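Okay, here's the prediction I keep looking at, along with the sequence it came from:
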Amino acid sequence: MTSSTSTARGGEGAAGGAEKPPPPRPALEARTWRECGYLLTSFPLALVTFVGVVVWIYVGGLLSVTVIGLPVLAAGLAGCRRVAAWERARARALLGLRVDEPSPLPRSEEAGVLGRLWSGLRDPVGWRAALFFVIRLPVATLTCWLTVAAGIVAWPALPWLARWFSNVDRLLVRGLLSPSDSLERRITELESGRAALSDTANADLRRIERDLHDGAQARLVALAMGLGMAKETILRDPEAASRLVNEAHGEVKLALQELRDLARGIHPAILTDRGLGPALSAVATRCTVPVAVNVELDERPAEAIEGIAYFTASELLQNVSKHSGAREASIDVWRGEGRLMLQVTDDGNGGADPTAGSGLAGLADRLGAVDGLLAVHSPAGGPTTVTAELPWRDRTVPGPGEPPAGTTPTPITDSE
């Protein structure tokens, strides 16, 4: 009875009542084939690049006592860079490893041949690539032959073994061929900021030279001529000489005022003596709209940072006066998490765009040169809020070109 029942059930299954078995699957997935291909081709490539790097360093080291050695080393580093780019592309194609390209080697036409040569010799990307090619040979030798052995004697375990072996290559590529965010990209940002800062400094020097030539210098020349004429006429026409002396006195006062304004544009005395609060209040009085100033600082930042914050606020208030159509504005300054924060807000027309080649773009570049940031929120119709963030930097540690703490430059004064 039991036997016939079993036979009947077997017959129903054979007739089509039971589930069909799953479709056949390939023994190895495409990913495993790609990883195996990477491991097997790595050995011959690693052998070639290892020999190339060793020969290059040997020849470059021998020739370094001559003028030929350093160009050979620099050319080898450039070659390592290019081969490393191909290795990253191979890792992306076969291992699915997404690695960003490192920053390009900075080039400057003003550096000259020696400057470009020295820049090439100091290339950290090229040296890390050379180290990768040296380390990879023993690794590739081991993983390649292990992969071959696993394919022969442990075929079912090959997907797992290929993944483990290729993970070693992934670590090498990530560690030595990927960009270093903390170094190379930071160097590029600082070099860009330094160039912007240099351009700004050169423009300021030209402006100062023009203002001195067209303003105070012209008045001093007129003053000298007037005093010379007064000297010649003082005996025969004392009244005319007196008029010339009075005119010269007026020229002196105007020249001093122009020099005072010029000095204020370089570094205002009120900022040095009293800090950001009084200095920004003075700037606010020159704006064409009422400006509320709120400065909440328990101590003063570094003098250089203080000056940058002052001129940033001054330029932003000039934009408010010229372009915003606002009825009122405000300046807020505070310290937050070791940074100096400055925010200028107005209720004007809005639409300010730092990417449109305006003065805001130059302002952002100048802030970026000192590790600062500029954020602009200006929808059409307003309001506009511009926030500047600067490093605080302890005032007791002077920056480059700053006077020691506790010293202040002597302001320009005059007496009538």
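Okay, I see it. Everything quoted here is computed from the prediction, not taken from an experiment. Numbers count the residues shown, from 1 in each chain.

can we go C-alpha only for contacts and neighbour counts from here?
Will do.

Strands of this structure, start to end?
Under the criterion DSSP state E, strands of the chain are mapped to 291-296, 329-336, 339-346, 373-377, 384-391.

export these to JSON lines and tack on distance to Phe165?
What follows is those, written out as JSON lines (distance: least, CA to CA, whole Å):
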{"stretch": "strand 291-296", "distance to Phe165": "59"}
{"stretch": "strand 329-336", "distance to Phe165": "48"}
{"stretch": "strand 339-346", "distance to Phe165": "47"}
{"stretch": "strand 373-377", "distance to Phe165": "44"}
{"stretch": "strand 384-391", "distance to Phe165": "46"}
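
Of all those, which one comes closest to Val173?
If you check each of the strands of the chain against Val173 by CA to CA, strand 373-377 wins as the nearest, at 32.9 Å.

Distance from the chain centre to that closest one, please.
Its chain's C-alpha centre lies 15 Å from the corresponding centre of strand 373-377 when counted by CA atoms, centre = their mean, to the nearest Å.

before we go on, here's another structure to hold up against the first:
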Amino acid sequence: MTMETKSDRPRTGPREVGRAALRGFGLALVVLPGAVALFTISLVSMALIPIGVGIVTTPWVLTGVRMFADWRRALAAEWYGVRIPPAYRPMPKDANPWTRTFGMLGDPATWRDLRWLPVDMTAGFLTALLPALLLFYPVEGFVIAAGLWRVFPDGYWYGFVPVTGQASAFGAAALGLVLLFFAHFLTPRLLEVHFRMTRSVLASGQGELSERVRVLTETRRDAVDTSAAELRRIERDLHDGAQARLVAMGMDLGTIEVLVEKDPEQARRLLSQARQSSAEALAELRDLVRGIHPPVLAERGLGDAVRALALRLPLSTEVDVELSGRADAPVESAAYFAVSEVLTNAVKHSGANRIWVDVHHAEGMLRISVTDNGQGGAAIGAGSGLAGVERRLGTFDGVLAVSSPAGGPTMVTMEIPCALS
């Protein structure tokens, strides 16, 4: 469920009123023929399924219905912030016409779309056209009062005002003025009603639940894959690094035991070498532990951990932290490694010479932004590193947004819902 703020509600300035009327009029011109045509073609195509023709045509027709519905979802979100999540079942790309036809017909979302088309061609058409009528109909009253009432036939009515002379024409203008007053306040809201009615038919609680389950399943799978990859990395680092050095130290110590009486000088050299190997093994173990869960993160929290990250960067980095407490350890860990990956990307690929990091908590959200003055062009995609960050945050219902126009600057914003202790 989404919460609407005051800024989400339709404004009623002259520009917004005119825009809503024009949008509604243009939408009405598309709604009626589009919905009628798609509904009729869908019924004909499904009726032809028993003779085989519909097996071929129905998937294409239903795909067109989905595209029409998705277009309306996009308009609802863009114009009035009305979110209508699609909940179509996935279909294999290489599915044959038989599988596609009955797979789509077995999808509840398909039948919601088909039920929506008759509603759209009737009530949807009227609610789209009404904002334009409410704004433009008063113009007729003003035209009548201007003296053109004489060209109208006898017994003409403007609303509930019978136009029989100049006095009644002024009455029509007064009614038009009242309608214009209401149009100023109601026109944008009437168009919003159109989209909310669309949502009431197209959306379903089950659909939103299914989408939520799908997202959680994907993020859980990503988390499991990430954990497995991390365990393999730790095993590889231990085997190739610290373990190899410890084995070499054991062999050196065994040799020292043999040489301590026969060749003390050689034994001292091997002891020095063993001491150096132990120091390197300890450093590698510390680096490995820091990669699993940095001690500074556990001891001092996310803010100081991010500052420690910045100190190790080769670029000038400013860190601004405003946190009144600490988030849960898993959230802090996910945020820390997400920031680490973004900073690594900035150092390697951005060409920047300065980075700014802002960490704060507001309205139940941990918000982190990383900005650099590099060349831009960053995008979330497979293999970019940012895709991995997005998956990591998705495990906690977090989101990642990237603004990186050509020429820079690049801003990566991360949000994770959480409470601070």
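Sure thing, it's come through. Remember, it's a predicted structure, so these values are computed and weren't measured experimentally.

Report the TM-score for the pair.
The TM-score (TM-score structural alignment, normalised by the length of the first structure) is 0.55; 250 aligned residues with a CA RMSD of 3.1 Å.

With mean neighbour count and distance to Pro268 of the first structure added, can I get the strands of the first structure in JSON lines?
As requested, the strands of the first structure are arranged in JSON lines below (neighbours: other CA atoms under 10 Å; distance: least, CA to CA, whole Å):
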{"stretch": "strand 291-296", "mean neighbour count": "16", "distance to Pro268 of the first structure": "18"}
{"stretch": "strand 329-336", "mean neighbour count": "19", "distance to Pro268 of the first structure": "18"}
{"stretch": "strand 339-346", "mean neighbour count": "21", "distance to Pro268 of the first structure": "18"}
{"stretch": "strand 373-377", "mean neighbour count": "18", "distance to Pro268 of the first structure": "23"}
{"stretch": "strand 384-391", "mean neighbour count": "21", "distance to Pro268 of the first structure": "20"}
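
Show me the one of those that comes nearest Val72 of the first structure.
Each of those was checked against Val72 of the first structure via CA to CA, and the shortest separation belongs to strand 373-377, namely 41.3 Å.

From start to finish, how long is stretch 292-312 of the second structure in a straight line?
End-to-end distance of stretch 292-312 of the second structure (CA to CA, to the nearest Å): 17 Å.

now swap in stretch 393-410 of the second structure and tell me
Its start and end residues considered, stretch 393-410 of the second structure measures 19 Å (CA to CA).

Trace it over to the first structure and give me the residue numbers.
Residues 367-384 of the first structure are the counterpart of stretch 393-410 of the second structure, counting by TM-score structural alignment.

Would you check how far apart Gly120 of the first structure and Glu251 of the first structure are?
Relative to Glu251 of the first structure, Gly120 of the first structure is positioned 57 Å away (criterion: CA to CA).

Same question for Gly382 of the first structure.
Taken as CA to CA, the span from Gly382 of the first structure to Glu251 of the first structure is 45 Å.

So between the two, which is more surrounded?
Under the neighbour definition other CA atoms under 10 Å, Gly382 of the first structure and Glu251 were set side by side, and Glu251 has more, 21 against 18.

Distance-wise, check the aligned partner of that one in the second structure relative to Glu322 of the second structure.
Residue pairing (TM-score structural alignment): Glu251 of the first structure is matched to Ser277 of the second structure. Applying CA to CA, the value for Ser277 of the second structure to Glu322 of the second structure is 42 Å.

How about Leu75 of the second structure?
In this structure, Leu75 of the second structure lies at 37 Å from Glu322 of the second structure, with CA to CA as the measure.

what's around the counterpart of Ser227 of the second structure in the first structure, how many residues?
Counting by TM-score structural alignment, Ser227 of the second structure lines up with Ala201 in the first structure. Taking other CA under 10 Å as the neighbour definition, Ala201 of the first structure ends up with a count of 13.

same deal with the one 4 residues further on?
The burial metric for Leu205 of the first structure, expressed as a neighbour count using other CA under 10 Å, is 13.

show me the contacts for it.
The contact partners of Leu205 of the first structure, taken as CA atoms under 8 Å, 6 or more residues apart in numbering, number zero.

Distance of it relative to Ala263 of the first structure?
Counting by CA to CA - Leu205 of the first structure and Ala263 of the first structure are separated by 13 Å.

and if you look at Leu363 of the first structure?
If you measure Leu363 of the first structure against Ala263 of the first structure using CA to CA, the figure is 21 Å.

go on, Gln257 of the first structure?
For Gln257 of the first structure relative to Ala263 of the first structure (CA to CA), the value is 10 Å.

Which parts of the stretch 51-200 of the first structure are helices?
With DSSP state H, counting those that start in this stretch as the definition, the stretch 51-200 of the first structure shows helices at residue ranges 69-95, 112-121, 124-153, 158-172, 184-211.

next one: the second structure
For the second structure, the helices identified by DSSP state H occupy 14-47, 53-80, 97-105, 108-119, 125-145, 166-202, 205-237, 243-262, 264-292, 295-300, 302-311, 329-345, 386-394, in order along the chain.

Tell me the residues of the first structure aligned with stretch 344-361 of the second structure.
Per the alignment by TM-score structural alignment, stretch 344-361 of the second structure matches residues 318-335 in the first structure.

Give me the contacts around that stretch.
Counting by CA under 8 Å, 6+ apart, 287-297, 313, 340-350, 392 sit against stretch 318-335 of the first structure.
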